[in-house]
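>>> Provide a 3D model corresponding to the input given below.
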Amino acid sequence: MLALAMGLLLPRFLPGLPAAWVLIVLGLLGLLCLLRQASRPLSWLCFGLLWACLQMQAALDERLASELDGRTFWLEGQVLGLPAVQDGVVRFELGDIRSRHAGLPPRLRLAWYGGPQLRAGERWRLAARLKRPHGLVNPHSFDHEAWLLAHHIGATGTVKTGERLREAVGAGSWRDRLRARLLTVEAQGRQGAIAALVVGDSSGLSPADWRILQDTGTVHLMVISGQHVGMLAGLLYGLVALLARIGWWPRHLPWLPCACTAAFAGALGYGWLAGFEVPVQRACVMVAVVLLWRLCFRQLGVWLPLLIALDGVLLFDPLASLQPGFWLSFGAVAVLALTFSGRLGAWRWWLTLPRAQWAMVVGLLPLMLALGLPISASGPLANLLAVPWVGLTVPVALLGTALLPLSGLGEGLLLLAGWSLGWLFQLLELFADWQAAWIVESLPLWAWSLATVGALVLLLPAGVPFRALGALLLLPLLYPSTPLPLAGKADVWVFDVGQGLSVLVRTRSHALLYDAGPRHGDFDTGERIVFPSLRRLGVDRLDVLLISHADSDHAGGAVAVQRLLPTQRVLGGEPARLPAVLQAQSCESQTWRWDGVRFGLWRWAQAADGNQSSCVLMIEAGGERLLLTGDIDARAEQALVQSDWPLAAHWLLLPHHGSNSSSSLPFLSAVRPQNALISRGRHNAFGHPHPMVIGRLQDVGVRLYDTAESGALKVELGAFHEARGLREQRRFWREK
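Now for the predicted structure:
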């Protein structure tokens, strides 16, 4: 069983899936190894690897074909799950796809800007522009492509128009009506949190709520997961056991089978109410295995049921291993099993929860580091209060939901649940203000290995000699591990922020951020992408935040970056149009040196609009030069050429994302770049970069690097090396 689990997990770490002939060899090898007892573990490893690869390849084959990428199609489908509406945008999933065009995926994720109200279970005819699954790739960012593949979504898209063909039917429509009912009850402003706990719809939580939950390490409490399903199953099991213990259970009914049946029925019911998403399916499988173990196989110990659940989940859906929640849920159960099993004597009840929280913090630390997740310093104390708090609130919310048909009673219980959640968020906000989440720098393998061993040593029983020495093995986490540029050189990162711009320039002891990415509604790339990437790269402060001009695709994330990261000085091409909280100064022409690297600023004094007002930055390190140009147009380029500014550069960031209004021939002739960097969004509405601009660059032999194709780009200025894109780090689910 362990070999089978290893085989099912192995493809998660492969840069690419094996070819068909390799899979055939694996199958034959597995059959041969079955003939001898000693080689049977290898046989099951081969079978697990073969099954996982076949399932993952099938999911990849369901993606939209490359030749259909970016095209608009008429199609029919049924709304799946609960549609979410934010800032006038309706986001939903569509299944049971039918179209006269062959090759469309069976499941889509769509956005309808200004669209009508959609209900789960409705059937629609839509005109939608479809795109192959694609996500932003940065030093630290959510892997959107892996998430889409794990949810078997073959394409994303934007709806142009549509018509409803059939009203809502099925269980999904009932859940949707229930969600709408929950969002209308009086719950002290916490209707969104109640809907998240009851039906698994977290769209009602605000960005501020999510920030509090992340900073306190309590996100898992507001997203229906194994913890919620396990809590409800445990509550029902414990209720039957309590009734049997005090003599109130019917004697003719054996209490243990009834307790296990009630617990499993409660888990399935809660899972159905939550929409049976992948984490809930995983939780129900684990609950079923634990209850079966408790009923019939308790003598086998705790590790075998955990291994059965692991194999069961992966056999059902090998793609579950692409999600961080899979690793954290099984890791948490394994840590608790290691902590509570095999101990001499029992712990006092009031020590159980604190010790469990301590074990979870230490035991999950290696997984959090490996997954690149933020670590909450206030998490242990926050969870110590929040876990039992939510554990008591969930039954009240579920009971109130069940009693909604009874006038006044259900609303009263939901009001009580709303009060409870309101007080909880106020307490969590205090913890978040005290200590925000900590994003650890990228760790080398040796440091992560030491931390893993240290965490395991600390989890050993108290009687083990030298157990406290495990804390020493965690010390590498406290020291910077990201290599710094040598004196006279600079590292330049062009982040992958979609249709926008954000560039980090780092010398040995200084850091400058040129633009902070866009903000679209409540999605702030400064907070979600730029800041985590800076911390992942070891940047803990900014000497200069330089905002080329005030357009949202360049300045949208600036406020978040300044709020989250100490910033010494803010410069901007349009300081009057930037938010007052930035206290930006005008970027007048000036030069300075940091660690042997020369910086020069230029701005056109006669600029007539925002694009022309962009600050232009030249960086020179070791004789190699990079020119950052913001969104200057041909007129500003002409003024720059006519100035006495030295323009020749090895690297050029294309002005205005490659728009045809920029990158004029006289400007390119003056710069004479060998390499050009393009920061833009894939399938952007502006058609950037323009084919004529690309043609001009190719005619003079300029090499192009594009964030939409290569992810975030790194240039080692002063080393005269090629740029490196993060998509070069191959993952089988990423497009080449």
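
>>> Going by C-alpha atoms from here, please, whenever you check contacts or count neighbours.
Noted.

>>> top helix in the chain by residue count?
helix 409-434 (DSSP state H).

>>> elements contacting the next helix or strand after it?
Beyond helix 409-434 on the C-terminal side, the first helix or strand identified by DSSP states H and E is strand 437-438. In this structure, strand 437-438 makes packing contacts with strand 375-376, judged by 3 or more Cα pairs under 8 Å, 6 or more residues apart in numbering; DSSP states H and E.

>>> burial count for Ser43?
26 (other Cα atoms under 10 Å).

>>> which ones are touching it?
Contacts of Ser43 were listed using Cα atoms under 8 Å, 6 or more residues apart in numbering, and they are 29-34.

>>> what do you get if the cut-off is 6 Å, keeping everything else the same?
The neighbours of Ser43, taking Cα atoms under 6 Å, 6 or more residues apart in numbering as the test, are 30, 33-34.

>>> ok so Arg164 is a strand residue?
Yes. Using DSSP: H, G, I helix; E, B strand; the rest coil, the secondary structure at Arg164 is a strand.

>>> So it is in contact with Glu122, correct?
No. Taking Cα atoms under 6 Å as the definition, Arg164 is not a contact partner of Glu122, at 7.3 Å.

>>> out of these two, which sits in the more crowded spot?
Neighbour tally, Arg164 and Glu122, criterion other Cα under 10 Å: the higher count belongs to Glu122, 20 against 14.

>>> Roughly how far does His252 sit from Ala241?
Separation of His252 from Ala241 (Cα to Cα, to the nearest Å): 15 Å.

>>> who's more crowded, these two?
Taking neighbours as other Cα under 10 Å, His252 and Ala241 compare with Ala241 leading, 18 against 6.

>>> Tell me which helix or strand the more buried one sits in.
Taking DSSP H and E as the criterion, the element that holds Ala241 is helix 226-245.

>>> Show residues contacting that helix.
In this structure, residues lying in contact with helix 226-245 by Cα under 6 Å, 6+ apart are 249, 259, 263, 266-267, 283.

>>> try stretch 51-71
Taking Cα under 6 Å, 6+ apart as the rule, stretch 51-71 contacts 8, 104-105, 129-132, 154-155, 318.

>>> rerun at 7 Å
Taking contacts as Cα atoms under 7 Å, 6 or more residues apart in numbering, the residues outside stretch 51-71 that touch it are 8, 11, 17, 103-105, 129-132, 149, 152, 154-155, 318-319, 683.

>>> Could you also give me the structure for this second sequence? I'd like to compare it with the first:
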Amino acid sequence: MALFLTADQGFFWLAAMLAVLCCALSGSFRRGGAGGGGGTPALFLHGKAGPWLRYGLTAAGCILLGFGRMKLEIRERILEEQTAAERGEESLIIAAQVEEIGETDYGYRLMVSGCEEYGPEASRIPRRMYCYTDRADGLKIGMRIRAEGTMEAPEPERNPGGFDHRSFCRAKGIGGIFRADRTAPAGPGYSRFREGICQIRLCLERRLDQLASDTDGGILKAVLLGNRSDMDQALYELYRKNGISHVLAISGLHVSILGLGLWKALRRCGFGFAAAGGAAGAFLFCYGLMTGFGPSVVRAAAMCGLSFLAAFLGRTYDLMSALCIPALALLWSRPCLLTQASFQLSFLAAGAVAFPGGFLIRRFKARGLFQTLLVSASIQAATAPAVLYHSFELPLYGIFLNLLVIPLMTYVVVSGLLGLAASLFSMKAGAALLGGAHYILGLYKAMGEGTQRLPGASLVVGRPSLAAMVLFLAGAFLGILLASRILEQRRSRPQAFLILCLFWAGSVFFFFSPPRKGLSAVFLDVGQGDGIFLSCGGRTMLMDCGSSQEKELGKDCLVPFLKSRGVDRLDTVFISHGDWDHISGIRYALEEPGCGIRIGTLVMPEPGKGKDVYAELACLADSRGIPVVYGKRGDEFSGILGPEVSIRCLSPPEGGDYGDRNDESLVTEIQYGDFRLLLTGDVGKEGEEKMREAGLLAPVTVLKAAHHGSGTSSGQEFLKAVDPAFAVLSCGRENRYGHPSPEVVKALKEQGARIWDTRERGAVMVWTDGRTMDISGYLDSRKGI
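Now for the predicted structure:
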């Protein structure tokens, strides 16, 4: 792969470019009617060379250009991010132009461009940034502002499966984050047109707040206005798990209703092709501007505009040809969009309608429900690699849900638009017209909840490898060829359809990979807290997962990480002690069964039995039917990670009474062959000394430093006894406790331990076969990406 591209990014680039080129070369805007033929693309090579040679040369040229453009874009973003990171401690005054204004839980987020630093020694800073501020009074779109604050680089993905804010910012051309203490207009000028569009959107959002319930209003804002900030997150997760979240994005359906509806109305009123197309195109541009011009909106609006152009020029509208034009335009202007789910899913789904959807419909001569089923299945198959890459699970019943969801969505959009229009004259009439949308959305929710109760509703597979994605697509394509061959030989359609289903379903198994041999341990970067995941031979275990810095640790870190590894069940969960920075993620998994993570057994320290937080956790576990075990010194947990892995509890002693919860921490030694791992919780020096005096300590390969590297732990005699080759420090950046203690870091180094810190490395990943060991930091593996 080219420099700065991961294998997965390279795969998506190649897949997108090849798909785009196949679309473009399939015969764009042939002159004549829908069945007219024979035209050749006007923008591509001609001459005596055969078509495959022309197509191959064009494809090679476009891919090389695309690689070069991607490299230049990423190099530019990396330089800007390095500048932002290097100047992160400085107080800056910048001037910039406001492009977007949005609200957050803590204030406002502005997208600003044309950023320049004030001052006689002004130096280069990112030209486009997100600016976070407490107040946005008097700010308008297009206004030049002056802001004072600090700058930082966008945060990269720090754990497998986590949200990659850096990649998200790169897709928007953003090179830095500005934290403003003060913002003020630098002049009276602003864009009246864009500000007017923004005010219309805000007015429509306020009307939906008045007309609909909070639940319905949040969905309608997402569907009609592109604003998901007010949508119920639990409801969005329900849509996503069932494979119907695509209806919440503004796409071809919405644009067709608005753009084509207006175009047809103007044509019936006597307007010519040029006037009707121009008016409808201008309306779509304004609508796209109001909704944020996301990739799906750009695609749908461009394709609709191209259909107007085709009608004006008297040429046939070809879906695949029209699809390639916005794809190429978006990728050239913002190459990093290629890595985003919004771009991938929008273009893959639209392309799948033509191939394999349209191809199969023609081959099977499908009509009615069978035709709809083929299109739905084609979309699911085409988008499966991207869905798994970003969300790690496949909704098995999504194909059938979409048979009803997609047709009914037309009525939701129409009901919402009519309700908004009627509210301009009567709020009661507007609310009445929204009734259709209310009942359909209620049906969606009921269907989604019912589907989730069915066996195998979501198939957690994990993030697929490049080889798995290629094999899946190859298997699906082979199924299409064989089904087509059977139909060409005039055999029965049921036989061809059965072959197609078998190959498509069988290809899913390429996504499953056998568990890696050996013992794997991942020390998650949870901020100020602990979270250690272990697996061996398909068996899984979690020791702690909590944070005092990350408020949504379970939802944003633990669950995505587990699902990215293809894990939907934790065989055993250990809680070293009951502090929040060790249990918050586990508590989320216990309280939210809908998160999709099941727990086999919960293990807690014996001194906490029946007390405060331990009693609450035991009650939650009991409500889920999860057995609770209490551990103490001398306990051995055999079979948790398989017969080759021994887990021995070294502390706390039985019957102890502890005033400090840290002292009752479960301390466990995990041994696999010659490899030893010591997990210490927050045990203090007194507990460490008791273990040493009892003769329980032996040299270990990896030590998880107690209490995040606090000076209250990791005593000198203890470190001599365990003599770690490696030490992992799990603590938050800029934490208020000053962890890790410089004295502890010094003592570990003097003992000969090599230190791995989650603040600097992100998640720390260890693998061993019992004789050799690999250790790496997740951030290290993503440098230069």
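
>>> which residues sit in contact with Met541 of structure 2?
Residues in contact with Met541 of structure 2, defined by Cα under 7 Å, 6+ apart, are 533-535, 570-573.

>>> ok, and the most crowded of those?
Among those, where neighbours are counted by other Cα under 10 Å, the top count belongs to Ser535, at 24 neighbours.

>>> Hmm, it is touching Leu519, no?
Yes. In terms of Cα atoms under 7 Å, Ser535 of structure 2 counts as a neighbour of Leu519; the distance is 6.0 Å.

>>> out of the contacts of Met541 of structure 2, who's nearest Phe370 of structure 2?
Nearest to Phe370 of structure 2, judged by Cα to Cα, of the contacts of Met541 of structure 2 is Leu570 at 40.5 Å.

>>> which one in structure 1 is aligned with the closest one?
Leu570 of structure 2 maps onto Leu542 in structure 1 when the alignment is built from TM-score structural alignment.

>>> any idea how far that match is from Leu10 of structure 1?
For Leu542 of structure 1, the distance to Leu10 of structure 1 (Cα to Cα) stands at 40 Å.

>>> tell me which residues in the longest helix of structure 1 are buried?
Residues of helix 409-434 of structure 1 classed as buried under the neighbour-count rule (16 or more other Cα atoms under 10 Å) are 409-422, 424-425, 428-429, 431-432.

>>> okay, now the corresponding residue of structure 1 for Leu338 of structure 2: neighbour count?
Under the alignment (TM-score structural alignment), Leu338 of structure 2 pairs with Ser321 in structure 1. A total of 20 residues lie near Ser321 of structure 1 under the criterion other Cα under 10 Å.

>>> I'd guess Ser321 of structure 1 is in a strand, am I close?
No. When the secondary structure is assigned by three-state DSSP, Ser321 of structure 1 falls in helix instead of a strand.

>>> got the contact list for it?
By Cα under 7 Å, 6+ apart, Ser321 of structure 1 lies in contact with 9, 12.

>>> Who are the packing partners of the longest helix of structure 1?
In terms of contact count using 3 or more Cα pairs under 7 Å, 6 or more residues apart in numbering; DSSP states H and E, helix 409-434 of structure 1 is assigned the packing partners helix 207-215, helix 379-402.

>>> what's the closest of the ones you listed to Val333 of structure 1?
For those, proximity to Val333 of structure 1 was assessed by Cα to Cα; helix 379-402 is nearest, at 15.4 Å.

>>> next one: that closest one to chain centre, how far?
Using Cα atoms, centre = their mean, to the nearest Å, the mean C-alpha position of helix 379-402 of structure 1 is found 25 Å from that of the whole chain.

>>> And for stretch 406-424 of structure 1?
Between the mean C-alpha position of stretch 406-424 of structure 1 and that of its chain there is a distance of 32 Å (Cα atoms, centre = their mean).

>>> Can you classify the residue nearest the centre of structure 1 by secondary structure?
In structure 1, the centroid-proximal residue (Cα atoms, centre = their mean) is Phe142; its distance is 2.9 Å. Secondary structure assignment for Phe142 of structure 1 (three-state DSSP): coil.

>>> Show me what it aligns to in structure 2.
In structure 2, the position corresponding to Phe142 of structure 1 is occupied by Phe163, as judged by TM-score structural alignment.

>>> How is the nearest residue to its match once chain neighbours are set aside assigned, secondary-structure-wise?
The spatially closest residue to Phe163 of structure 2, leaving aside those adjacent along the chain, is Glu157, at 5.8 Å (Cα to Cα, 6 or more residues apart in numbering). Following three-state DSSP, the label given to Glu157 of structure 2 is coil.

>>> just the strands in the stretch 151-300 of structure 1 please.
Under the criterion DSSP state E, counting those that start in this stretch, the stretch 151-300 of structure 1 contains strands at 155-166.

>>> so where do the helices sit in it?
With DSSP state H, counting those that start in this stretch, the ranges of helices along the stretch 151-300 of structure 1 come out as 171-182, 191-199, 207-215, 226-245, 255-273, 278-296.

>>> Can you tell me the number of residues neighbouring the nearest residue to Glu148 of structure 2 once chain neighbours are set aside?
Sequence neighbours aside, Ile93 is the residue nearest to Glu148 of structure 2 in space, at 4.4 Å (criterion: Cα to Cα, 6+ apart). Counted by other Cα under 10 Å, the residues lying close to Ile93 of structure 2 total 18.

>>> could you say which helix or strand contains Ile93 of structure 2?
strand 92-104.

>>> Give the other helices and strands that whatever helix or strand comes next after that strand contacts.
Using DSSP H and E, the helix or strand that follows strand 92-104 of structure 2 towards the C-terminus is strand 107-117. For strand 107-117 of structure 2, the helices and strands in contact under the criterion 3+ Cα pairs under 7 Å, 6+ apart are strand 92-104, strand 128-133.

>>> Would you mind putting those strands into TSV with distance to Ala467 of structure 2 alongside?
Output for those, formatted as TSV (distance: least, Cα to Cα, whole Å):
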stretch	distance to Ala467 of structure 2
strand 92-104	40
strand 128-133	36
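
>>> so which of these comes closest to Ile361 of structure 2?
Evaluated over these, closeness to Ile361 of structure 2 peaks at strand 92-104, with 43.2 Å, by Cα to Cα.

>>> what angle sits between the closest one and strand 107-117?
Direction vectors for strand 92-104 of structure 2 and strand 107-117, defined by axes from the mean of the first three to the mean of the last three Cα atoms, to 10 degrees, enclose an angle of 150 degrees.

>>> average offset between strand 92-104 of structure 2 and structure 1?
For strand 92-104 of structure 2, the mean distance to aligned residues of structure 1 following superposition is 4.6 Å (mean Cα distance after the TM-score superposition for structure 1).
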